[in-house]
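**Q** Coordinates for the following, if possible.
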Amino acid sequence: MIFEYSESQRRWIDRVQAFMDAEVIPAIPTFIAQDHAGDRFKAVPIVDELKAKARAAGLWNLFMPPHSGHQHVDDTFEWEGQSLTNLEYAPLAEIMGRVPFAGEVFNCSAPDTGNMEVLMRYGTREQKDRWLKPLMEGTMRSAFLMTEPAVASSDARNIETSIVRDGDEYVINGTKWWSSSVGHPRCEIYILMGKSNPDERSYNQQSMILVPADTPGVTIKRLLPVFGYDHGSHGGHGEVVLENVRVPASNMLLGEGRGFEIAQGRLGPGRIHHAMRVIGVAETALEKMCRRLQTRTAFGSLISKQSVWEQRIAEARIDIEMARLLCLKAAYMMDVAGNKSARAEIAMIKVGAPRIALKIIDDAIQAHGGAGVCDDFGLGELWANTRMLRIADGPDEVHCRQLARMELAKYAEVA
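**A** So this is what the prediction gives:
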């Protein structure tokens, strides 16, 4: 592998970093003030201003991959974004990850990114015109409804929300939760996974279907905080009840029984995008730790000169570098060999990156003392957001189980 960034990558890195330095980072105090004022869940004005600037600068929809063989029905690519590869996008996502709201500024925030990829890869022209276009223009938000409170959703075959054909419509009944962004005032479309073919073999029972948020029978029961944080500007995470919800049959994605096929196409990139961003989170935590340690004196010397902190700083740098290299390897393999061939690397970085970041954030909290556990330095929210990633898009245990089985298979003949 070549470890040097290409000339094209370097140009993109410089452009995104320059925009972050000139526009996004100076806007952090304004964002905090606006986020804490008014309604709990809202579109934050400064984010809208920054989105307009980013789009005008051509820093928009950077996550959208090059053309693939998965496009469905038509060959139109007018909303394709910059068509960066995973390897090209990785360092850009890391830069965005250093500021919690930066992803939305570049129209690169979850769950919209995954939903846009689903619509691009598997949507009909009609579905793209109605939903993909405004999502890629940044005028609308979306949600992904998969997890359910009544079952262990780590095994998606357990999902019980029913999708039943009735003439030219489907009728949907069930309860979803941890549905990100449903509280955002611009969230207009849900991609829902449910059971449409209960008599088929397990992986052919599930389907994905488009559900407009204002469809009769859709109720947001509550918004779920993460360790007390609302994620209000993001739109929060909701529990959504669907009672006899009727949508046109044309809202089905790809076809009945193909939900797992779509899920694999969606979740692979989503998992590595999380990993890319969380490396930026780890860098932020390490920076905060180093700055704090060099401004505090205890027992006659700077705390940064105490050997225990030298050890923690060194380990943090080692861990970040290892995580970044594994993330880039996974991205490279996805580009050259496909998501399926990279599934081990995707699983490893999905597990490894949040664990590494959590350790560094925890050390940063410790370095700040009492200041670390209040909101003054944002470390509590960083920890909460990152801790959630050990569950989101499949818990660590599922990915480790997959990795163990792949490893054991290498020695099956010997056994």
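**Q** rest of the way, CA atoms for contacts and neighbours
**A** OK.
**Q** Quick one: the helices in the stretch 201-350 of the chain, in order.
**A** 259-293, 307-337, 343-368 (DSSP state H, counting those that start in this stretch).
**Q** Run through the neighbouring helices and strands of the second one.
**A** Meaning helix 307-337. helix 86-96, helix 259-293, helix 343-368 (3 or more Cα pairs under 8 Å, 6 or more residues apart in numbering; DSSP states H and E).
**Q** what does the longest one give?
**A** Taking 3+ Cα pairs under 8 Å, 6+ apart as contact, the helices and strands that helix 259-293 lies on are helix 86-96, helix 112-122, strand 206-212, helix 307-337, helix 343-368, helix 379-388.
**Q** Nearest residue to the middle of the chain?
**A** Against the mean C-alpha coordinate of the chain, by Cα atoms, centre = their mean, the closest residue is Ala110 at 4.2 Å.
**Q** That one and Ala392: what is the separation?
**A** Distance of Ala110 to Ala392, computed by Cα to Cα, to the nearest Å: 11 Å.
**Q** now swap in Thr113 and tell me
**A** In this view, Thr113 and Ala392 are 15 Å apart by Cα to Cα.
**Q** neighbour count winner among those two?
**A** Thr113 (24 against 16; other Cα atoms under 10 Å).
**Q** is it true that Val16 touches Gly58?
**A** No - applying Cα atoms under 8 Å, one finds Val16 not in contact with Gly58, separated by 10.0 Å.
**Q** for the nearest residue to Gly183 once chain neighbours are set aside, what are its contacts?
**A** Excluding its sequence neighbours, the residue lying closest to Gly183 (Cα to Cα, 6 or more residues apart in numbering) is Gly235, at 4.4 Å. Gly235 sits next to 41-42, 180-185 when contact means Cα atoms under 8 Å, 6 or more residues apart in numbering.
**Q** For these, give me a markdown table that also has distance to Ser83.
**A** Output for the contacts of Gly235, formatted as a markdown table (distance: Cα to Cα, whole Å):
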| residue | distance to Ser83 |
| --- | --- |
| Phe41 | 32 |
| Lys42 | 30 |
| Ser180 | 25 |
| Ser181 | 25 |
| Val182 | 28 |
| Gly183 | 30 |
| His184 | 27 |
| Pro185 | 29 |
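**Q** Please provide the structure for the following sequence as well, for comparison with the first:
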Amino acid sequence: MDFGFDKRTEELREALLDFMDGHVRPAEAVFDEQLAQLDDRWAWDSVPVLGELRAEARRRGLWNLFLPGEEGAGLTNLQYAALAEISGRSIRLAPAAMNCAAPDTGNMEVLSLVGTEEQKTQWLEPLLSAEIRSSFAMTEPAVASSDATNIETAIVRDGDDYVLNGRKWWITGAMNPNAKIFIVMGKTDPTADRHRQQSMILVERDTPGLTIHRGMTVLGYDDHDHGGHAELSFDDVRVPASNLLGGEGDGFAVAQARLGPGRIHHCMRAIGLAERAIELMCARADERIAFGKPLAEQGVIRDWIAESRVRIEQLRLLVLKTAWLMDTVGNKGAHTEIQAIKIATPATVEWILDKAIQTHGAGGLSQDFPLAQMIAGIRTLRFADGPDEVHKNALARTELRRQAAARAGR
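**A** Next up is the predicted model:
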């Protein structure tokens, strides 16, 4: 069994580590300062230092690494997983600097997968060059959106147009005025099979009838440093029929195709974030004195540090195995492992962040360290791309079937 990375991955890792140490980490404080000076606090991607980082990332070949094929960097899931982890160590800045930040990544994948040539020219190309941003509008306040078949937003054909009516919330990035295009999921045929009722369609930001009502907060954070999360409504929003992504009834399948790679991206970045938390925890433990000796010499702190290392190493192996399976047997063949990492990653990283916060004392709860914002973001992952309970239920069902089949075959 070979646990090493291939030559190209090692070369990209080396380039990315150098980029992180020499450019991204030193720019974090500058980014915050410049963001605070903006007239529109939601327009985070207009911060000058981000433009400088993007130019440097492109110069180094660290651009659109998430996207396979000719439109992106052509990396496998396993190759990109190693890079996504590194970017997660500066999760607010590094993915955006390399044009590898959600929700644009998933939207670009959808456009690449099912977009027409006209749609790719109009929307995918400017997204690939980071000229614009985008949002993915699926979750709704009136229904349990963990079951995507519940989605109620209506997409009704009317001649050469579709007309949309409905309400969405938690639409990431939508507060940013540069989010020029929305991929909207709704129902085109409520009478069809429950997995063939949904469709996806492109809606431009300035389309009449589309109203952005407010930004949502996550445990008190408005996340303006990556465009916030908006509640918005569609009231007789009319768009050309040519804006449909794929065919009518393809929305659920496209959503699942979008979420598979997104889950692996989130998980690898979260591992990088956990590594940053361990780094901060160890530094704090070394420098802080309590009851006559450094925290690093206190048994309970050492237990936390050791347990954090064990847990993150276990998680990394599971995530890399999942990436390898996605490359070798496809997303469907790796479905169980994808569910497993979606369950395990937020819980594991949340535990590590909790111990890092505790090691920092009251400072860990404050704005003086990034840990409080980190744990708010990781807690969100227990809902994003499907809540823990949905994945556990499906994983258990699969395991029960597998075990029953094994007993029957004896």
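**Q** Overlay the chains and give the TM-score.
**A** Scored against TM-score structural alignment, normalised by the length of structure 2, the superposed chains reach a TM-score of 0.97; 403 aligned residues with a Cα RMSD of 1.0 Å.
**Q** picking that back up, for the helices of the stretch 201-350 of structure 1, give me JSON lines that also has distance to Arg130 of structure 1 and mean neighbour count.
**A** Below are those laid out as JSON lines (distance: least, Cα to Cα, whole Å; neighbours: other Cα atoms under 10 Å):
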{"stretch": "helix 259-293", "distance to Arg130 of structure 1": "19", "mean neighbour count": "22"}
{"stretch": "helix 307-337", "distance to Arg130 of structure 1": "29", "mean neighbour count": "17"}
{"stretch": "helix 343-368", "distance to Arg130 of structure 1": "32", "mean neighbour count": "22"}
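**Q** Between those, which one is closest to Val105 of structure 1.
**A** Of all the helices of the stretch 201-350 of structure 1, it is helix 259-293 that lies closest to Val105 of structure 1, at 14.0 Å by Cα to Cα.
**Q** which residues of structure 2 does the closest one align to?
**A** Counting by TM-score structural alignment, helix 259-293 of structure 1 falls onto residues 251-285 of structure 2.
**Q** Tell me the counterpart of Ala241 of structure 2 in structure 1.
**A** Aligning on TM-score structural alignment places Ala241 of structure 2 opposite Ala249 in structure 1.
**Q** For its match, grab the count of nearby residues.
**A** Ala249 of structure 1: 17 neighbours (other Cα under 10 Å).
**Q** residue contacts, it?
**A** Ala249 of structure 1 touches 165, 168-170, counting by Cα under 8 Å, 6+ apart.
**Q** Leu295 of structure 2 too?
**A** Shown in contact with Leu295 of structure 2 (Cα under 8 Å, 6+ apart): 284-289, 301, 359.
**Q** That one maps to what in structure 1?
**A** In structure 1, the residue matched to Leu295 of structure 2 (TM-score structural alignment) is Ile303.
**Q** Equivalent analysis for Asp388 of structure 2, please.
**A** When structure 1 is aligned by TM-score structural alignment, the residue opposite Asp388 of structure 2 is Asp396.
**Q** Relative to Leu408 of structure 1, how far out is that match?
**A** Asp396 of structure 1 sits 18 Å away from Leu408 of structure 1, going by Cα to Cα.
**Q** And these two? Which one has more around it.
**A** Set Asp396 of structure 1 next to Leu408 and count neighbours by other Cα under 10 Å: Asp396 wins out with 21 against 11.
**Q** Relative to Arg355 of structure 1, how far out is the more buried one?
**A** To Arg355 of structure 1, Asp396 of structure 1 is 10 Å away according to Cα to Cα.
**Q** shared neighbours of those two, anything?
**A** When contacts are counted by Cα under 8 Å, 6+ apart, Asp396 of structure 1 and Arg355 have Arg390 as shared neighbours.
**Q** Correct me if wrong: Met324 of structure 2 contacts Asn77.
**A** Not Met; residue 324 of structure 2 is Trp. Yes - assessed by Cα under 8 Å, Trp324 of structure 2 is found in contact with Asn77 at 6.9 Å.
**Q** Now Ala29 of structure 2: which helix or strand?
**A** In this structure, Ala29 of structure 2 sits in helix 25-36 according to DSSP states H and E.
**Q** Now check Asp158 of structure 2 against structure 1: what is it aligned to?
**A** Matched by TM-score structural alignment, Asp158 of structure 2 corresponds to Asp166 in structure 1.
**Q** What number of residues are in the vicinity of that match?
**A** 11.
**Q** Could you do Glu125 of structure 2 as well?
**A** Glu125 of structure 2 has 17 neighbours, counted by other Cα under 10 Å.
**Q** For it, which three-state class applies?
**A** helix (DSSP: H, G, I helix; E, B strand; the rest coil).
**Q** State the distance from it to Glu71 of structure 2.
**A** The gap separating Glu125 of structure 2 from Glu71 of structure 2 is 9 Å, by Cα to Cα.
**Q** doesn't Cys290 make contact with Ser304 of structure 1?
**A** Yes - between Ser304 of structure 1 and Cys290 there is a contact under Cα under 8 Å: 7.4 Å.
**Q** ok, Leu328 of structure 1 to Ala22 of structure 1 distance?
**A** Leu328 of structure 1 sits 27 Å away from Ala22 of structure 1, going by Cα to Cα.
**Q** what's the answer for Arg405 of structure 1, then?
**A** As judged by Cα to Cα, Arg405 of structure 1 and Ala22 of structure 1 stand 47 Å apart.
**Q** before we move on, the earlier item: and the residue nearest to the centre of structure 1? What does it align with in structure 2?
**A** Using TM-score structural alignment, Ala110 of structure 1 pairs with Ala102 in structure 2.
**Q** Which of the helices or strands spans its match?
**A** Under DSSP H and E, no helix or strand contains Ala102 of structure 2.
**Q** what do you get for Gln127 of structure 1?
**A** helix 125-127.
**Q** Onto which residues of structure 2 does that helix map?
**A** Alignment of helix 125-127 of structure 1 against structure 2: residues 117-119, by TM-score structural alignment.
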